[in-house]
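Asker: 3D model of this:
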Amino acid sequence: MDLMFTLYPYAKALHIMAVLSWMAGLFYLPRLYVYHVEQAEKVREIIPIFLTMEDKLLRLIMRPAMIVTWVAGLFMVLTPGIVDWSYVWPWTKGASVIAMTVFHHWLLIRHKAFSRDQNTLSGRQYRLMNEVPTLLMVVIIVSVVFKF
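Answerer: From the prediction side, this is the model:
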């Protein structure tokens, strides 16, 4: 138990860094999809460039950041005395993080559709989906800061 308290600030710092990296990818990837859809209609030769960019963002930045976010977050949650489960905020934050993870996997599914040349969504639809991580981020931050 003392070890968890000792490691808690390190886990928190790691968690914040991982969340920032993950969120950057969650904000950027739908925007890449917008450009992918709109530019592929004009220049077919650009498609492999978009696929490479999207794949590297997903595999090299977003996936590791998501995993570290989850591991460090769970470590903090499991540290005794840190979370009072009688409040609403840990539940709203947890539900929002799960929704963020589902969104991440939806982006992965969309990338696979692009890879198979089976994308069915428009640039406008990806622009709308680009707002999902922002809304979830607002819920998470308000939940953690105000601890309602």
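Asker: going forward, measure contacts and count neighbours with C-alpha atoms only.
Answerer: Noted.
Asker: Show me where the chain has its strands.
Answerer: For the chain, no strands are identified by DSSP state E.
Asker: longest helix in it, by residue count?
Answerer: Identified as the longest helix of the chain according to DSSP state H is helix 2-40.
Asker: and it, what does it pack onto?
Answerer: helix 47-56, helix 63-78, helix 89-115, helix 123-129, helix 132-146 (3 or more CA pairs under 8 Å, 6 or more residues apart in numbering; DSSP states H and E).
Asker: which ones are touching R116?
Answerer: R116 sits next to no residue when contact means CA atoms under 8 Å, 6 or more residues apart in numbering.
Asker: Tell me the spacing between it and L57.
Answerer: 18 Å (CA to CA, to the nearest Å).
Asker: One more: G94?
Answerer: Relative to L57, and taking CA to CA, G94 is found at 24 Å.
Asker: Looking at the two now, which is surrounded by more residues?
Answerer: Ranked by neighbour count (other CA atoms under 10 Å), G94 and L57 place L57 first, with 18 against 14.
Asker: Not counting sequence-adjacent ones, nearest residue to that one?
Answerer: Using CA to CA, 6 or more residues apart in numbering and skipping residues adjacent in sequence, the residue nearest L57 is G25, 6.7 Å away.
Asker: Kindly provide the distance from that neighbour to T79.
Answerer: Distance from G25 to T79, by CA to CA: 28 Å.
Asker: More neighbours: these two, which one.
Answerer: Neighbours per residue (other CA under 10 Å) separate G25 from T79, with G25 holding more: 21 against 17.
Asker: Just the buried positions in the longest helix of the chain, please.
Answerer: By neighbour count with 16 or more other CA atoms under 10 Å, helix 2-40 contains the buried residues 8, 11-12, 14-16, 18-19, 21-27, 29-37, 39.
Asker: want to put them side by side, so please do this one too:
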Amino acid sequence: MEHLIGYDLARGLHIIAVIAWIAGLLMLPRFYAYITASQPGGEMEAAMLKAARSLRSIILIPSFILAWAFGIFLFATYLTGDWTGPIPEVLSHVPHWFWAKFILVLGLSGYQGFLSAQGRKLAQGQRPHSEKFWRLMSEIPFLVAIAAVLLATLEP
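Answerer: Sure thing, here's the model as predicted:
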């Protein structure tokens, strides 16, 4: 059976989607820091709220969906052989490093959900976290991305 998309193309598109996703996750907390530091109801707050909303809808959501879709496709390439066997046997072809990367990706997905919920709070005028908090939070995706990329490239 011939595939519509090959492994190398899927891997390249996955990487591109992940780059966009991580970029959005790095930027969004900075926008939240600017919102938190701005005058409530002011022009800066309105501009940053709009920018954050656009970032979520134009970059984060599509890149998140594409990163997961291509990631699932790539994961499926490990699942070879007889699918009628026990699940542990079917999953035995998946390398151990993949599960650590998968946990990191689940964490980033949850982090994006947290950011979305916080964005709704900020849009309602609530400011539950400080500017410093948001500046620190903007570093998390980069640290997680380092670990995930090293797991995927070094395959320890």
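Asker: Tell me which of the helices and strands packed on helix 2-40 of the first structure lies nearest to D2 of the first structure.
Answerer: Closest approach to D2 of the first structure among those is made by helix 63-78 (12.7 Å; CA to CA).
Asker: which residues touch the closest one?
Answerer: For helix 63-78 of the first structure, using CA under 8 Å, 6+ apart, the contacting residues are 8, 11-12, 14-16, 18-19, 21-22, 82-83, 101.
Asker: do the same with stretch 125-141 of the first structure
Answerer: Residues outside stretch 125-141 of the first structure that contact it (CA under 8 Å, 6+ apart) are 23, 26-27, 30-31, 33-34, 92-93, 96-97, 99-100, 103.
Asker: now do 7 Å
Answerer: With CA atoms under 7 Å, 6 or more residues apart in numbering as the test, stretch 125-141 of the first structure has contacts from 26-27, 30-31, 33-34, 93, 96, 100.
Asker: ditto for stretch 5-19 of the second structure
Answerer: 63, 66-67, 70-71, 74.
Asker: roughly how far is stretch 95-104 of the first structure from the heart of the chain?
Answerer: 7 Å (CA atoms, centre = their mean, to the nearest Å).
Asker: go on, stretch 136-147 of the second structure?
Answerer: With CA atoms, centre = their mean as the basis, the mean position of stretch 136-147 of the second structure lies at 11 Å from the chain mean.
Asker: in the first structure, what residues pair with that stretch?
Answerer: Under TM-score structural alignment, the alignment places stretch 136-147 of the second structure onto residues 128-139 of the first structure.
Asker: Please identify the buried residues of the matching stretch?
Answerer: Quick answer for stretch 128-139 of the first structure (16+ other CA under 10 Å): 129-130, 132-133, 136-137, 139.
Asker: Also stretch 69-76 of the first structure?
Answerer: Applying 16+ other CA under 10 Å to stretch 69-76 of the first structure flags 69-70, 72-73, 75-76 as buried.
Asker: contacting residues for whatever residue of the first structure lines up with G119 of the second structure?
Answerer: In the first structure, G119 of the second structure lines up with H111, judged by TM-score structural alignment. By CA under 7 Å, 6+ apart, the contact list for H111 of the first structure is empty.
Asker: just S21 of the first structure next, same as before
Answerer: 62, 65.
Asker: change it to 6 Å
Answerer: A65 (CA atoms under 6 Å, 6 or more residues apart in numbering).
Asker: Could you check which residue of the second structure pairs with it?
Answerer: Aligned counterpart of S21 of the first structure in the second structure: A20 (TM-score structural alignment).
Asker: Distance of its match relative to G125 of the second structure?
Answerer: Counting by CA to CA - A20 of the second structure and G125 of the second structure are separated by 28 Å.
Asker: cool, and M137 of the second structure?
Answerer: 20 Å.
Asker: go on, F133 of the second structure?
Answerer: 17 Å.
Asker: what does L136 of the second structure give?
Answerer: L136 of the second structure is 21 Å from G125 of the second structure, by CA to CA.
Asker: and if you look at F142 of the second structure?
Answerer: Distance from F142 of the second structure to G125 of the second structure, by CA to CA: 28 Å.
Asker: now swap in A148 of the second structure and tell me
Answerer: 35 Å.
Asker: do the same with I140 of the second structure
Answerer: Taking CA to CA, one finds I140 of the second structure at 25 Å from G125 of the second structure.
Asker: Same question for Y32 of the second structure.
Answerer: For Y32 of the second structure, the distance to G125 of the second structure - CA to CA - is 12 Å.
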